[in-house]
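Peer 1: Quick one, fold the following:
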Amino acid sequence: MGGIKRKEAPSGAVKSEKKQKTSQGKPTKFEKPAKRSHLDEAAENDGEDEESDEAQQKSQSNAKGGPKNFKVETTSAEAHAKQRQLAKERKAAKPHADEIQRSKQLWERLRRKSHVPKDERKELVTELFTIIEGRVRDFVFKHDSVRVIQCAIKYARPEQLKGIVKELQNDVRDLVESRYGKFLVAKMVVQGDREDKDLIVPQFYGHVKRLINHPEASWIVDDIYRQVATPQQKAMMLREWYGTEFALFGKQRPNASADQTTANLKKILEETPEKRKPVLSYLKQMINNLVQKKMTGFTMLHDAMLEYFLALDPGSEEHSDFLDILKGDIDADEEGGGGDLFRNLAFTQNGSRLLCLTIAYGSAKDRKLILRCFKDNIELMAFDNYAKMVLVTGLDVPDDTKTTSQIVLRELLGLQMEDSTQRFDRLEGMITNLNSRVPILYPMAGTQKWLIKDNEKALIDEVHKVRETTSKKAPEVRRQELISHVSAPLLEFVADRAQNLVQSSFACQPVTEILLECHDKDNVHRDAAKEAVAQLADGNPLEDGHIAKDPAASRMLKTLVSGGNFDPKTKTVKLSEPRLGFGKALYPIIKSNLVDWACSDSSFVVVALLESEDVPEKIKGEVKKALEKGKKKIQKAADGKEEKGEGKKKGNAGARILVVGLLLLF
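Peer 2: Modelled structure (predicted):
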């Protein structure tokens, strides 16, 4: 009872040997997300690491308390022999003792997969199923025999597995609460087909609240929710967080239609406004209970928290109280400063969205406090599909760009590393990764389609809508300030690694954006990067392996010569400021092979030299004269060759544009 101090145990009391409840399933501290979930690991656990029978018996014997009284004339060896004999007799007296003993012998042989020939393994599996068929329940609640059923599932045919699932269907809840049985449930859901999964998942309906707080069952139920359950099954499980009424509904109608099982809390409350207060109160209590217990790694919790947050009215007292609950997880007196809740939220889809909205709604102090929680995890977050958007929001919302640059950009760019080679190696790996390049390039490229996916853009638009009421600084001012922080390091990086970067199609676009948007004092680093990229065009563009043969590199050179990105709305090129002047750097390098460039796969680079407003008129005049001299060769490339069986000619599109232009000019 709360508030009553428990009495001290009597001094003569025997110390209890009862095992302490395990906290294996409680994600009490934030850890680096593993590539494999608990569910997958449990499904591969055949029980090899479990206690031996003898050790288990010793533990049980010791738990009974009191020293053993042996006769003086009995030797230690005789006493031990007698104990072993008594243990064998007790085991033999248990139901199905012979079958269990034989099945364990089969398991001992089968688990050494590499040592068992295929034909022998087939015979052993057949014998094993002969023993366990129809009596699976007699095996699964014992620590030493449950591993036999796990082994059977591992080698079972689909129809055999289906038989095991149907026999254990009504025992699933008891199994997930068992220290050993939970591994069996993991194997069934991982190796079973959709029909098997649909038999298992509904067994949790009506019991989610209890199971998510259970030390053994919590993590496996959450993994089944995240990895196995269908959207409708997820909704049914999540609805139980809204109150007892929803739990009873799932228990009574496990096969309800999709319209009846929505987990959209805002929609539910709009349809039944009279339930708003009790539902929100019940959900808040469940959320707060898990947060206080530091059990913040569950995907189901993150989904429930987002539903609760979206159902609240911004600026209301409930809204402010919920933000305080989230911030309450940060404790300066705790080792590491706390903040495990924020770090866990960042790595799930709905958790990431909730965190982005929390940053957007927070004050300047709140934003700084939240971002500092991620200080040692910035690189890890950048490579994650969901956590990267938290970093984007952390750059896109706060007005204090100096602080956010120190917390986020400094870690992303590795500016704390003294060795430039190591720093560039690390940055090269991040720039060529589709996830980690997003927060690095977002200040330059914004929401361009090649960088941001549609669902990510929807989240950014949602954050921007909130930002209009919570931030004071103009978006373009914030963007330019962020660019000024990253310009020198990124331009220096491009100048050093240009050769490596253009070999990756994923890096050519970043190189383009860095050269167009970044600029430093006196353009020292920008000019060096520009020259390094231009030098890559040296040589014959018609030879294999040349940069002109690579479509991604070709587009990069064309855009750089144009001096900016093409704006589809205005149908014009938006020139960078200050002007890049890449055409002036490129022309001397390709001058001797200009006609070949006009006939190559990168002929549009030459077209850009004639059309771009960023290219000096003097260079345009020299290009026209050189093309006029090679007009016949360009015309031949434009005409192309007749394709077999089609009766059509496929020529060089860029060369055709150049030929038409020459005809108009001369």
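Peer 1: When you work out contacts or count neighbours from here on, use the C-alpha atoms and nothing else.
Peer 2: Will do.
Peer 1: For the longest helix anywhere in the chain, buried residues please.
Peer 2: If you go by DSSP state H, the chain has its longest helix at helix 475-501. For helix 475-501, burial by neighbour count (16 or more other CA atoms under 10 Å) applies to 475, 478-479, 481-483, 485-498, 501.
Peer 1: ok, now stretch 583-596?
Peer 2: 583-587, 589-590, 593-596.
Peer 1: chain center to it, what's the gap?
Peer 2: Relative to its chain's centre, stretch 583-596 lies at 45 Å (CA atoms, centre = their mean, to the nearest Å).
Peer 1: Can you give me the end-to-end span of it?
Peer 2: Taking CA to CA, to the nearest Å, the first and last residues of stretch 583-596 lie 17 Å apart.
Peer 1: Run the chain-centre distance for the longest helix of the chain.
Peer 2: Its chain's average C-alpha position is 26 Å from that of helix 475-501, according to CA atoms, centre = their mean.
Peer 1: Show me what it packs onto, helices and strands only.
Peer 2: Helices and strands touching helix 475-501, by 3 or more CA pairs under 8 Å, 6 or more residues apart in numbering; DSSP states H and E, are helix 387-396, helix 401-404, helix 420-431, helix 437-445, helix 505-517, helix 524-535.
Peer 1: Quickly compare these and say which is most buried.
Peer 2: Of all these, helix 387-396 carries the top mean neighbour count, a mean of 25, counting by mean count of other CA atoms under 10 Å.
Peer 1: Could you also give me the structure for this second sequence? I'd like to compare it with the first:
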Amino acid sequence: MAKLTKEPKMARPPITEMDVDEPHGNQDSADEFSSEEEWEETEAASEDDESHVKQEDDVEDEDDDEAEDENENEDEDEDGEPEAKRARTAEEEEKLRQSRAEQKQAKQERKASKPNAPLIQEAKAIWETLRQKKLSARDRKSEMKALMDLVRGKVKDIIFKHDASRIIQCALKYGDQKQRDEIAGELKGHYAELSKSVYGRFIISKILSYCSADYRGLVVKDFYGKIRKIVRHKEAAIILEEAYVQSNGTERNKLLEEFYGPEFALFKNAGGRSIEELIAETPEKKPVIVKHLREVLNSVLEKGFTNIGHLTIVHRAILEYMTFAEEKQMVDLIELLKEHLVTILHTREGARVAQLCILHSGPKDRKLIIKSLKSFVVKIAKEQYGHAVLITIFECVDDTVLVDKAILSELMADGLTPGDFLTDLLMNRYASRVIMFLLSGRNRKIQPPYLIKELEEMDAVRARTSKKDDALRKEQLLKAVSPPLLKVLEERCDELVRDLTSGAVVVEAVFHAHGDKTTLLRNIAKLAGGAATDVAANGKSDEPFNAIKKLKADVAAAKQQEEGIDMNEHVMVGRATTYILKDIFAPRRKFGAPATAEKPESLEFSKLLAAELKPNVAYWLRRCAEDPKRTSGTAFVFVALLERGAPEARKTILDAVKKEKKLDEQLQKRVAVRVAEQAAEAKAAGGDADEKPTAGKRKRKTNKDKATPAPGAVQASSGIQTFLRVYSEMSKA
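Peer 2: Below is the predicted model:
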């Protein structure tokens, strides 16, 4: 029989926050025990992970190991080499078996001697069943009743251990409202203490998520007077953030006002006032409030926190300080903030703080801030609030070479296939604003009003901190961004013009980008060629089959479908694409604005578009006559070509209509019939709607509520009727 050697002792992995429970947030915790599935396989290892194991137990284990090592060393010769293996006798095997049995029994006895050990073991058995996702509602209710009978009155005694904490979390998740509130009631008065526990804080998170509003309010009240300490605690700060996010405006002010001084922490009777209200009521307290705010911020920023991105309450405190502090004090705080800005851009307050830091910083600090954004530029551009920070950089930073290398190079970078990253940005609601700001600046038709207002408020300070002329800065940035942007637009225009967001970028690029745009205009015009059924399928070519290209094309097609882009729809059919085409050669003007000379790009595009439409003008007009209501976009493209197109484009359309004998008369007759039919259908549909009104909904006001328009007005409202009228006037002229 071979010699029985000592088995190596398995290393016990450290307990991490992810092993304890779900990540911070108010998201559904249905899968918070996903990592706990390993518990079933390594039950012995997890049981040995108790946080309160006695030190003498470890010493005993070490002594046992040393004894075994000595026994092994006895088998070695003088040179350190092991002797030849020999078979153990039956007596030795029996002694070894008894020794191990005694060690196992001693271990079990030590565990059984711990407080609440039997209760936790019984609760674990119930928890193993309760946490199963496929458990029926009836069985879950029965298991919850058994668990509540077991832990009732003892919740406070067991929740500080990692395994028992998970059991209570599961009870809060799957219990009914009465059972959840019962658990929360047992912990009343201990919420702040629990929030500081590595395991207990997850219980408070579940109370905020699942328990009734009364207990959520009690959690917030238990934090009163302790906010300044809690915000500096690694674990408790996470729970404070959850409570802050779930609170209303008044409750948020009560939590935040403790940063303003000790008196606001002690007296809550008149709490719930914002810093603006406090300073307006007692202006003499402004220096004291600002001083206490700075003390809190210093303690948080200098404590060694690596990330304050998840603490919205801290973001608001920083913004309030930078709003009411003196400029010198603000500049001092920027030294502490400049490395944290990239982590707080996702919130409204955090983005505003970053804007103010960039505005008031000197050239060196601005350079450090811009470098800290490296590799995050694309993500920031897609942020609802973060994109405003990039726009502020374009407005304030004089070093356009640095901006080009650090910011624009990432925005214009290509993905796996040419233009992937930039194409995604152009179709993104927020990133497209960044690109269009580079093209057209503070355009109120494109940028949201709040952003324009913020930029205008910064002009006074920017005049002192930025020396370069605004026009020169914009020109240099536009020159840097134009070549890669035009290249992507030329290659992907068939996809971009079918989306309203990216289509608006195409229009702005045609008018403002630097460089030759002839290829771009020609590629867009080619999309209008042919009939509605002549759209080329994506990916068709004479090239040999390539599996990688095929997979990429399938992924692109799936993404286009998800975004609502139909690549098989002709650009003269889609309402969005007809708007884009018309905006290029006939830009929309304000109502009543005087007519101005058309731009060279518009005139050039109108000629290219008319040349592509020339073989199929009669086809498109007949299509419009068949359905005047749904083809208005197509018809108004022809109307715009006649009214605002280049003379060559106007002549092309007129000649194409005249080439078909009596086409205008045929169209008028067909339109009259279709308009009458559609009016009858609309009247019938309106009568049915009046007879059966939708209960519980307010009737939407439409033009149908007004007086019935005259027949001539109904006809004039359709695009094809407008075209026939304009064509008649021009053909007679």
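Peer 1: What TM-score do the two superposed chains give?
Peer 2: Scored against TM-score structural alignment, normalised by the length of structure 1, the superposed chains reach a TM-score of 0.81; 598 aligned residues with a CA RMSD of 3.4 Å.
Peer 1: the inter-axis angle of the longest helix of structure 1 versus helix 524-535?
Peer 2: Helix 475-501 of structure 1 runs at 40 degrees relative to helix 524-535, counting by axes from the mean of the first three to the mean of the last three CA atoms, to 10 degrees.
Peer 1: Helix 475-501 of structure 1 vs structure 2, average offset?
Peer 2: Average distance, helix 475-501 of structure 1 versus aligned residues of structure 2 after superposition (mean CA distance after the TM-score superposition for structure 1): 1.9 Å.
Peer 1: Just the helices from the stretch 301-450 of structure 1, written as ranges.
Peer 2: With helices called from DSSP state H, counting those that start in this stretch, the stretch 301-450 of structure 1 shows them at 317-327, 340-345, 349-361, 364-372, 378-382, 387-396, 401-404, 410-413, 420-431, 437-445.
Peer 1: Which of the ones you listed sits closest to residue 162 of structure 1?
Peer 2: helix 349-361 (32.6 Å; CA to CA).
Peer 1: and the closest one, which stretch of structure 2?
Peer 2: Counting by TM-score structural alignment, helix 349-361 of structure 1 lines up with residues 348-360 of structure 2.
Peer 1: And for stretch 145-157 of structure 1?
Peer 2: Counting by TM-score structural alignment, stretch 145-157 of structure 1 falls onto residues 164-176 of structure 2.
Peer 1: Give me the buried stretch members for the matching stretch, please.
Peer 2: In terms of neighbour count (16+ other CA under 10 Å), stretch 164-176 of structure 2 has its buried residues at 164-175.
Peer 1: what ranges do the strands span in structure 2?
Peer 2: With DSSP state E, there are no strands along structure 2.
Peer 1: any idea how far the closest residue to residue 158 of structure 1 other than its chain neighbours is from residue 186 of structure 1?
Peer 2: Using CA to CA, 6 or more residues apart in numbering and skipping residues adjacent in sequence, the residue nearest residue 158 of structure 1 is residue 192, 7.5 Å away. Relative to residue 186 of structure 1, residue 192 of structure 1 is positioned 10 Å away (criterion: CA to CA).
Peer 1: okay, these two: which has more neighbours?
Peer 2: Set side by side, residue 192 of structure 1 and residue 186 show more neighbours around residue 186, with 25 against 20, by other CA atoms under 10 Å.
Peer 1: Please tell me how far the residue minimising distance to the centre of structure 2 sits from residue 434 of structure 2.
Peer 2: With distances taken as CA atoms, centre = their mean, residue 383 lies nearest the centre of structure 2, 6.4 Å away. For residue 383 of structure 2, the distance to residue 434 of structure 2 equals 11 Å [CA to CA].
Peer 1: next one: residue 658 of structure 2
Peer 2: From residue 658 of structure 2 to residue 434 of structure 2 the distance is 47 Å (CA to CA).
Peer 1: Can you report how many residues lie near the residue mapped onto residue 459 of structure 1 from structure 2?
Peer 2: Counting by TM-score structural alignment, residue 459 of structure 1 lines up with residue 454 in structure 2. Number of residues near residue 454 of structure 2 (other CA under 10 Å) recorded here: 14.
Peer 1: ok, back up a step: okay, the helices of the stretch 301-450 of structure 1 in a markdown table with distance to residue 578 of structure 1 next?
Peer 2: A markdown table is the format used below for these (distance: least, CA to CA, whole Å):
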| stretch | distance to residue 578 of structure 1 |
| --- | --- |
| helix 317-327 | 43 |
| helix 340-345 | 40 |
| helix 349-361 | 32 |
| helix 364-372 | 32 |
| helix 378-382 | 30 |
| helix 387-396 | 23 |
| helix 401-404 | 22 |
| helix 410-413 | 24 |
| helix 420-431 | 24 |
| helix 437-445 | 14 |
